[in-house]
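Novice: When you get a sec, could you give me coordinates for this:
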Amino acid sequence: MKKFMLLLLFCHVASPVLHSLKYFYTGSSQVPNFPEFVSVGLVDDVEFDHYDSNTQRNEPKQDWMEKVTADEAGYWDRQTQILQGSQQVFKGNIETVKKRFNQTGGVHTYQVMYGCEWDDETGATNGFNQYGYDGEDFIVFDLETKTWIAPTPQAVITKHKWNGLPGETEGRKHYLTQICVDWLKKYVDYGRSTLLRKELPSVSLLQKTPSSPVTCHASGFYPNKIMLFWRRDGEELLEDVDHGEILHNHDGTFQKSVDLDVSSVKPGDWGRYSCVFQLAGDEKDIVTKLDPKVIKTNWGKTEIKRDGDSPSGFPTGGVVGAVVGLLVLVAICIAGVIFWKKRNNGFEKANTSDGSASSDAGSAS
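Specialist: Predicted structure coming up:
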């Protein structure tokens, strides 16, 4: 199974003005204690609305989304109706795709990710729409050619059907290049005080055992357009490092870690290494030198403990934040926010004139 991983390979140039609107639909079969259909909407990777087959209602997840109610009469009712229709389509599509793969029972998921991006400085836009089944790419929309691409033989029937629908691909392109971008701009404006804020993290060096890698852990930053890396003698290290994914904290901020293998580093050379945190749009870096005196460990003696530190020397808040972040990540993964390894161009159904979310995903049969 392909594993989605957002590895942001920065060239030390991160755009602070690239905004995104993404929707994730997940239909599931025989997943215990989980709704058979879930929809999650995100602006700049912040969840702003949610629907599932248990509640049968699309609801805001951010206070600033209440502004939509005032500006757009009937907004939540319309979105609820759209998602109720998508729920039924996804239920049928899972059964259809299961037959394509000669499957009967078992746990299965059918997902779609669609959305758009907008650079408010250059005006550049982009759109994407792709479907997956059991974590694998199933069918992807190519924005440039306005055609569906089937990376797996089981999706060829669907590709031919969708490419043959009159006006379908044109409408899809119109949605992601115009309607989606218009709504993205509205949402960014609604949530300006939240989405455009900047928060710097606390940065800690952690090490489990004397032979373990040293982890540079940054937590509490916002937005998630950041760089976190190790450098030696002022130059970024590309070897002997392991980058973790950006995770959500319970308070809406983010955390990330990067490990440095110090097994071959001589004690006298530790001072040549440092961990660097860079937040997009902030000129001041947070630099933490590789110093044994500041490394928090769960072995031997540690530096003088601060309020909130655990007896082992690890910051309780940081550990709890990491656990909470991981749990949030797992929940979001299930809901379809963490998707497939590749993110190709494409988008979602385009026959809505008013909505932020588009209508149903289309039948795969």
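Novice: For the rest of this, base every contact and every neighbour count on C-alpha atoms.
Specialist: Fine.
Novice: May I see the buried residues of stretch 185-192?
Specialist: By neighbour count with 16 or more other CA atoms under 10 Å, stretch 185-192 contains the buried residues K185, Y187, V188, Y190, G191.
Novice: meant to ask about stretch 198-210, not that
Specialist: K198, L200, P201, V203, S204, L205, L206, Q207.
Novice: Mind checking which of those land in strands?
Specialist: If you go by DSSP state E, these have V203, S204, L205, L206, Q207 in strands.
Novice: pretty sure Q79 contacts P60?
Specialist: No. Between Q79 and P60 there is no contact under CA atoms under 8 Å: 11.0 Å.
Novice: Those two: which is more packed in?
Specialist: Q79 (21 against 18; other CA atoms under 10 Å).
Novice: Which residue, other than its chain neighbours, is closest to the more buried one?
Specialist: Leaving aside its chain neighbours, Q79 sits nearest to N58 (6.4 Å; criterion: CA to CA, 6 or more residues apart in numbering).
Novice: Using a markdown table, please lay out the buried residues of stretch 198-210 together with distance to R172.
Specialist: Output for those, formatted as a markdown table (distance: CA to CA, whole Å):
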| residue | distance to R172 |
| --- | --- |
| K198 | 34 |
| L200 | 39 |
| P201 | 40 |
| V203 | 43 |
| S204 | 46 |
| L205 | 47 |
| L206 | 48 |
| Q207 | 50 |
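Novice: Could you also give me the structure for this next sequence, so I can compare it with the first?
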Amino acid sequence: MCPGSHSLWALATYIIGETPFPEFSSVGMLDDVQVGYYDSKDKMSVYRGLNPTDKIYDDLAQEGDNVFGTMYDDMKERSFQLKHHFNLTGGVQVQQRMAGCEMLDNGEPAMIMYKETFNAIYTDQTVFSNTTHFTYDAGKLLLGWDGMMQDYKRTLYINVHLPRCIRTLKTFLKIEKNVVMRKVPPRLRLIKKEVSGGFQVSCLAFGFYPRHINLTLLRDGQPVAEQDLTVGEVLPSGDGTYQLRKSLEVSTEELKKRHDYTCTASHLSLDNKLDVSWESGAERVHLSTLSALLVMVLILILFSIFSICVKRRRRTASQALSQLANVYAKVAEEINVSSDSAT
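Specialist: This is a model prediction of the structure:
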């Protein structure tokens, strides 16, 4: 999906054979947010965050029942054909379909597509993009369309499927705009971890939304080749945001060259690129400086404790001498009083 664009997808599954799951089920996804569900058991569209008494719910439910019901019948017929084509008489057979459309941030349609698999084997795919390019790939299991069928399908996609999908996408965008149109900027960390033979430098971006992000690791201002990096997937963080990590192994010999490493990210939520840096050869110097500072702080703390103890001891000794002097004075006074009485 292009940055700034939005998409609406139906992820459908049709099952032949005995399982605890419905024969047909489909999930509706707006970008990365589930907005609807339909299955062959209830034959009713259910939508997230909508009150069933609202008119918009009735309109979406009617549209969803029509679309999902048609998809159910189509996948059922196709699964039956493929099952007999491969002479599959028993067991569980699974057909899956991904169908939907994408809209640019200016509201113009970008593409509509469907892709299908049967028992995890790619069957066929149709893509109609930029309102001009129509392609069909028959895959490995089905015969391709002839020219007349391709013209018919192209007309169907232009005049029926694409406008219908874009119209529904815009409706869901109005409902879910506070979720899918929010922009949360990434936080960036350059993590250094000592490993056998050197360091691992990891560029981590986290806490961002939407999920599309450009994350680059630079060495002395030049991008490190992707094939030299260990690149992870964009993963959900559990709080509605995403994270991505790219890592580079830096050998001991490379450390001696004191390269400057920079992690930089560009995202829809940022006006300018975000970056953090690290100079490889300076790591041990920084650690040594930090250790010296810690020793100095420790010495100052010990000296302060010693000074406090000495002061307390002096104060205690002074107080003791003062008390002895007071006692001595009282004793002397009592002796003098006794002498006067005797006289």
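Novice: what's the TM-score here?
Specialist: Once superposed, chain against chain, the TM-score is 0.66 (TM-score structural alignment, normalised by the length of the second structure); 277 aligned residues with a CA RMSD of 3.8 Å.
Novice: corresponding residue for D285 of the first structure in the second structure?
Specialist: Under the alignment (TM-score structural alignment), D285 of the first structure pairs with K273 in the second structure.
Novice: Quick one: residues contacting its match.
Specialist: Taking CA atoms under 8 Å, 6 or more residues apart in numbering, we find K273 of the second structure in contact with T264, A265, S266, H267.
Novice: Closest one to Q323 of the second structure out of these, please.
Specialist: Of all the contacts of K273 of the second structure, the one sitting nearest Q323 of the second structure is T264; the distance, using CA to CA, is 72.2 Å.
Novice: Show me what that closest one lines up with in the first structure.
Specialist: So T264 of the second structure corresponds to V276, using TM-score structural alignment.
Novice: which residues of the stretch 151-300 of the first structure fall in strands?
Specialist: With strands called from DSSP state E, counting those that start in this stretch, the stretch 151-300 of the first structure shows them at 202-207, 214-221, 226-232, 235-236, 241-243, 247-248, 254-260, 273-279, 286-289, 295-297.
Novice: Of the ones you listed, which is nearest G167 of the first structure?
Specialist: In terms of CA to CA, the element of those nearest to G167 of the first structure is strand 247-248, at 39.2 Å.
Novice: okay, the closest one sits on what stretch of the second structure?
Specialist: Here strand 247-248 of the first structure aligns to the second structure at residues 235-236, judged by TM-score structural alignment.
Novice: who touches that stretch?
Specialist: Residues contacting stretch 235-236 of the second structure (CA under 8 Å, 6+ apart): Y242, Q243, L244.
Novice: Kindly indicate which of these lies nearest R313 of the second structure.
Specialist: Distances from R313 of the second structure to those, taken by CA to CA, are shortest for Q243, at 59.1 Å.
Novice: residue contacts, that closest one?
Specialist: Per CA under 8 Å, 6+ apart, neighbours of Q243 of the second structure: L204, A205, F206, G207, F208, V234, L235, P236, S237.
Novice: The fifth one -> the first structure?
Specialist: Under the alignment (TM-score structural alignment), F208 of the second structure pairs with F221 in the first structure.
Novice: tell me the contacts of that match?
Specialist: By CA under 8 Å, 6+ apart, the contact list for F221 of the first structure reads K198, E199, L200, P201, T253, F254, Q255.
Novice: For the closest residue to the last one other than its chain neighbours, give its distance to G321 of the first structure.
Specialist: If I follow you right, that is Q255 of the first structure. Nearest residue to Q255 of the first structure, sequence neighbours excluded (CA to CA, 6+ apart): S219, at 4.1 Å. Counting by CA to CA, to the nearest Å, the gap between S219 of the first structure and G321 of the first structure amounts to 8 Å.
Novice: Just the ones of the buried residues of stretch 185-192 of the first structure in helices?
Specialist: In helices, defined here by DSSP state H, the members of these are K185, Y187, V188, Y190.
Novice: How about the contacts made by the spatially closest residue to the third one that is not a sequence neighbour?
Specialist: The shortest distance from V188 of the first structure to any non-neighbouring residue, by CA to CA, 6+ apart, is to L195 (6.8 Å). Applying CA under 8 Å, 6+ apart, we find L195 of the first structure in contact with D44, V188, P223.
Novice: Please report the residue range of the longest helix in the first structure.
Specialist: Longest helix in the first structure, counting by DSSP H: helix 75-100.
Novice: Now find how far off-centre that one is within its chain.
Specialist: 22 Å (CA atoms, centre = their mean, to the nearest Å).
Novice: Once you drop chain neighbours, what's closest to the spatially most central residue of the second structure?
Specialist: Nearest to the mean C-alpha position of the second structure, by CA atoms, centre = their mean, lies Y242 at 1.5 Å. Among residues not flanking Y242 of the second structure along the chain, P236 sits closest, at 4.4 Å (CA to CA, 6+ apart).
Novice: how about E121 of the first structure, what's its match in the second structure?
Specialist: Using TM-score structural alignment, E121 of the first structure sits opposite N106 in the second structure.
Novice: Quick one: neighbours of that match, just the number.
Specialist: N106 of the second structure is flanked by 8 other residues according to other CA under 10 Å.
Novice: got it, and G144 of the second structure?
Specialist: Quick note: G144 of the second structure (other CA under 10 Å) scores 14 neighbours.
Novice: That one and A138 of the second structure: what is the separation?
Specialist: On the measure of CA to CA, G144 of the second structure and A138 of the second structure end up 5 Å apart.
Novice: Same check on R314 of the second structure?
Specialist: Counting by CA to CA - R314 of the second structure and A138 of the second structure are separated by 97 Å.
Novice: And for S129 of the second structure?
Specialist: From S129 of the second structure to A138 of the second structure the distance is 18 Å (CA to CA).
Novice: same question, R313 of the second structure
Specialist: Taking CA to CA, one finds R313 of the second structure at 95 Å from A138 of the second structure.
Novice: Ok, L82 of the second structure next?
Specialist: When L82 of the second structure is compared with A138 of the second structure (using CA to CA), they lie 13 Å apart.
Novice: before we move on, what about Q34 of the second structure?
Specialist: For Q34 of the second structure, the distance to A138 of the second structure equals 29 Å [CA to CA].
Novice: Checking M44 of the second structure next. Helix, strand or coil?
Specialist: coil (DSSP: H, G, I helix; E, B strand; the rest coil).
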